[in-house]
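Peer 1: Got a predicted structure here, sequence first:
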Amino acid sequence: MAEPTKHSHSGELKIGLVCALLAHTMWGLFPIYWRQIGNADSTELVCHRIVWSFVTLGVVLPVMLWRGRWGGFRVVYQQLRSRKVWAVYSIAAVMIAINWLAFIWAVNNNRVLEASLGYYINPLLNVVLGVVVLGERLRWPQWMAVGFAAVGVSVMAIGNGGLPWVSMAMATSFAIYGLVKKKASLPVLLGLMLEVTLLVVPAAIYLGMRLADGVSTMQTGTTIEFGMLLGAGLITIAPLAFFAAAVQRVDLSLMGILQYIGPTLQFLVGYVLFGETLDLPRKIGFVFVWTGLLIFLLASQFKRRRPALVAEAS
């Protein structure tokens, strides 16, 4: 009787791994998508991403709720009556808008390497916020990891005459985004819908102003660019849907490792495909950051395995 359960678990794990790989690969290849409409204003692209995400989710979510997902309409309605949820997601909406703007600006201004750095240091910044805001205590390997990352960023700042502000903006906004959502967490797609709902009016006004001035990419761009703007919602939602499916099936320790697929692909896209310069300060800086991440990952894996080993020994 145990054998079918074992096979079922193995099958679920495989599905989860495929979903995780698809999600992180899509995120890693995002720079290629946005570069194809790189002539557009970065703010305009973010507004299109917000509006078309709102439209796409507005079609998909009612169907999912009607079929009973997340408890159906009544359960979700009760969750949305909470002022705390609206307050938390208002902050989250601002943070995700900043993150999207910094990322798209980086892609369209030949700063993809800096964008990848932002996502590399984000987990370490999460740790720092945990100490500062939540009063969490770190062990010495975690402090060492944060120290290596700080040295890496400092080397880049000194070598290039200033902080990699795009990286810092992306890492900081995403870390705050994750922190506030711990206070009132909705399912991934419902949370995104609430965020874009809060942003859609100013985004639509901005796009309307661009149209009125005759400078909208939907007016001046090619047919392909027009289609890619319409697809901005779908390419935003698809990896999130895959990610949501993955976290239900894959251990968090493994998901913690897989999260580095995205920034690694972005790094390769920036360096190999787009030919961005990797000067000596950046090389040294990335080595320090990668070393810090390796220490962080090893420490995290050891922390998770230690209770299991103690239990087995007893």
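Peer 2: On my side now, so go ahead. Residues are numbered from 1 along each chain as shown.

Peer 1: Every contact and neighbour count from this point should use C-alpha atoms.
Peer 2: Fine.

Peer 1: The stretch 1-150 of the chain: helices as residue ranges?
Peer 2: Chain-ordered helices for the stretch 1-150 of the chain, with DSSP state H, counting those that start in this stretch as the definition, fall at 2-35, 42-66, 72-80, 83-108, 112-134, 140-160.

Peer 1: Repeat that for the stretch 151-300 of the chain.
Peer 2: 165-181, 188-212, 217-220, 223-230, 232-247, 252-258, 261-268, 280-313.

Peer 1: In TSV: those, plus distance to residue 53 and mean neighbour count.
Peer 2: Converted to TSV, the helices of the stretch 151-300 of the chain look like this (distance: least, C-alpha to C-alpha, whole Å; neighbours: other C-alpha atoms under 10 Å):
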stretch	distance to residue 53	mean neighbour count
helix 165-181	18	21
helix 188-212	7	17
helix 217-220	17	16
helix 223-230	9	16
helix 232-247	4	19
helix 252-258	25	14
helix 261-268	21	22
helix 280-313	32	16
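
Peer 1: could I get the ones you listed as TSV with distance to residue 76?
Peer 2: What follows is the helices of the stretch 151-300 of the chain, written out as TSV (distance: least, C-alpha to C-alpha, whole Å):
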stretch	distance to residue 76
helix 165-181	16
helix 188-212	9
helix 217-220	35
helix 223-230	28
helix 232-247	17
helix 252-258	26
helix 261-268	31
helix 280-313	34
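
Peer 1: Of the ones you listed, which is nearest residue 11?
Peer 2: Closest approach to residue 11 among these (C-alpha to C-alpha): helix 232-247, 12.4 Å.

Peer 1: With mean neighbour count as new columns, can the helices of the stretch 1-150 of the chain be given to me in TSV?
Peer 2: Below are these laid out as TSV (neighbours: other C-alpha atoms under 10 Å):
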stretch	mean neighbour count
helix 2-35	17
helix 42-66	19
helix 72-80	13
helix 83-108	20
helix 112-134	21
helix 140-160	19
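
Peer 1: could I get these as JSON lines with distance to residue 260?
Peer 2: Putting the helices of the stretch 1-150 of the chain into JSON lines (distance: least, C-alpha to C-alpha, whole Å) gives the following:
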{"stretch": "helix 2-35", "distance to residue 260": "8"}
{"stretch": "helix 42-66", "distance to residue 260": "24"}
{"stretch": "helix 72-80", "distance to residue 260": "32"}
{"stretch": "helix 83-108", "distance to residue 260": "16"}
{"stretch": "helix 112-134", "distance to residue 260": "7"}
{"stretch": "helix 140-160", "distance to residue 260": "15"}
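
Peer 1: Take this one as well and set it beside the first:
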Amino acid sequence: MSPLRPAAKGVLAMVGASAIWGLSSMYYKLLAHVPPLEVLSHRTIWSLVFFGLVLALQGRLAELWRLFGQARALWLVAAAAVMISTNWFFFIYAIQIGHAVEASLGYYIFPLVAVALGFAVLGERPSVLQWGAVGLAAVAVGALTWGLGVAPWMSLALAGTFALYGLAKRGVPAGPVVSVTAEVVLLLPLALVWLWGVHVAGWPGLTGRALGAFGQGLGDSLLLVFSGPLTAVPLMLFSYATKRVDFATVGLVMYLNPTLQVLVATLVFREPFTGWHILAFVLIWTALALYSAESLRLDRASRRSSIRAGTSDTMRT
């Protein structure tokens, strides 16, 4: 049997990352009795431990120090840290309060929010079909708001914070592992202060539930520690994939994440999936199909142009 080509390995890595992200809601549901800020604090600390070990074993800690030595990069890392920690909090909170369906909708909406953000901030010029996809997503959100009587704020918060996170990351002069390690380094003091308040000062939780789960039982303690690898492993798989397959393929495979999320929410958590949810999801899936098809078309057209330009240059020489 011949070995897998790099592109095939990249697709498998992307499937692995998306599957872990898509099924992670079941993991955080096991910690539903632990307040979300406490879970978030442990996720930050143990992610830093895991990433720090990886960088140390790879001999790349110097890259982290160099990143902190650049003022502009530090501001971008700080902005990314705020966005990703907010995103993590809303995801954990949504799972704990039984809004996993709404969380999955947020990750479906994210690519379309990114299109609008790219236009507004980066001056990108989406095609007519891509704008049509964004418009369909807006109709879906409007229909869900009308049908349920309240806007899907959790979905919008998750999509918005993840899109802003991606925007901040564009300017960070470091790879994903180094930049995420820098983000959790900046978040570490907040996590430590919160856990000190939880375990020592007896601060009340947002939900009034018991605090200080770590150390109270082996099961909860191990779950909190493992949130570090659970955060780090899919990110490293994602980084591996993006270096081996084109970005359009990465984007398409990433839809496995929210698809698994909604399946877990409806089949495992038994959350309600109303007619308004069905309508919104049909509109979103239609928008994503349009967006993905157009992205693939533009990607192929760009490649053909590059090949023609390269051939023309060769002939001139």
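Peer 2: Right, received. Where do you want to start? All values derive from a computational prediction rather than experimental measurement.

Peer 1: of all the helices of the stretch 151-300 of structure 1, which lies closest to residue 83 of structure 1?
Peer 2: helix 188-212 (12.9 Å).

Peer 1: the inter-axis angle of that closest one versus helix 42-66?
Peer 2: Between helix 188-212 of structure 1 and helix 42-66, the angle formed by their directions is 140 degrees, by axes from the mean of the first three to the mean of the last three C-alpha atoms, to 10 degrees.

Peer 1: what's helix 188-212 of structure 1 in contact with?
Peer 2: Contact partners of helix 188-212 of structure 1, identified using C-alpha atoms under 8 Å, 6 or more residues apart in numbering, comprise 44, 47-48, 50-51, 53-54, 57-58, 61, 89-90, 92-93, 185, 216, 219, 237, 240-241, 244.

Peer 1: redo that, cut-off 6 Å
Peer 2: In this structure, residues lying in contact with helix 188-212 of structure 1 by C-alpha atoms under 6 Å, 6 or more residues apart in numbering are 47, 50-51, 54, 93, 216.

Peer 1: ok now do the equivalent of residue 175 of structure 1 over in structure 2, which residues does it touch?
Peer 2: Residue 175 of structure 1 maps onto residue 163 in structure 2 when the alignment is built from TM-score structural alignment. Counting by C-alpha under 6 Å, 6+ apart, residue 163 of structure 2 makes contact with residue 114.

Peer 1: one more time with 8 Å
Peer 2: 110-111, 113-114, 117.

Peer 1: Of the helices of the stretch 1-150 of structure 1, give the one that comes closest to residue 232 of structure 1.
Peer 2: Nearest to residue 232 of structure 1 among the helices of the stretch 1-150 of structure 1 is helix 42-66; the distance by C-alpha to C-alpha comes to 5.0 Å.

Peer 1: That closest one to helix 223-230, inter-axis angle?
Peer 2: Put simply, helix 42-66 of structure 1 runs at 50 degrees to helix 223-230, going by the same axes, to 10 degrees.

Peer 1: So what touches helix 42-66 of structure 1?
Peer 2: By C-alpha under 8 Å, 6+ apart, the surrounding residues in contact with helix 42-66 of structure 1 are 71-73, 97, 100-101, 104-105, 108, 189-190, 193, 196-197, 199-200, 203-204, 206-207, 216, 229-234, 236-237.

Peer 1: try 6 Å this time
Peer 2: With C-alpha under 6 Å, 6+ apart, helix 42-66 of structure 1 has contacts from 72-73, 101, 104-105, 196, 200, 203, 232-233.

Peer 1: follow-up on the earlier one: please identify which of the helices of the stretch 1-150 of structure 1 is closest to residue 169 of structure 1.
Peer 2: Scanning those with C-alpha to C-alpha as the criterion, the closest one proves to be helix 83-108, at 6.8 Å.

Peer 1: Next, the angle helix 112-134 makes with that closest one.
Peer 2: Direction vectors for helix 83-108 of structure 1 and helix 112-134, defined by the same axes, to 10 degrees, enclose an angle of 160 degrees.

Peer 1: which residue lines up with residue 265 of structure 1 in structure 2?
Peer 2: Using TM-score structural alignment to pair residues, one finds that residue 265 of structure 1 aligns to residue 260 in structure 2.

Peer 1: Would you mind finding the match for residue 241 of structure 2 in structure 1?
Peer 2: With TM-score structural alignment as the criterion, the equivalent of residue 241 of structure 2 in structure 1 is residue 246.

Peer 1: do you know how far that match is from residue 198 of structure 1?
Peer 2: 27 Å (C-alpha to C-alpha, to the nearest Å).

Peer 1: what does residue 165 of structure 1 give?
Peer 2: Note on residue 165 of structure 1: its distance to residue 198 of structure 1, by C-alpha to C-alpha, is 26 Å.

Peer 1: Can you give me the distance of the match of residue 175 of structure 1 to residue 106 of structure 2?
Peer 2: When distance is defined by C-alpha to C-alpha, residue 163 of structure 2 is 11 Å away from residue 106 of structure 2.
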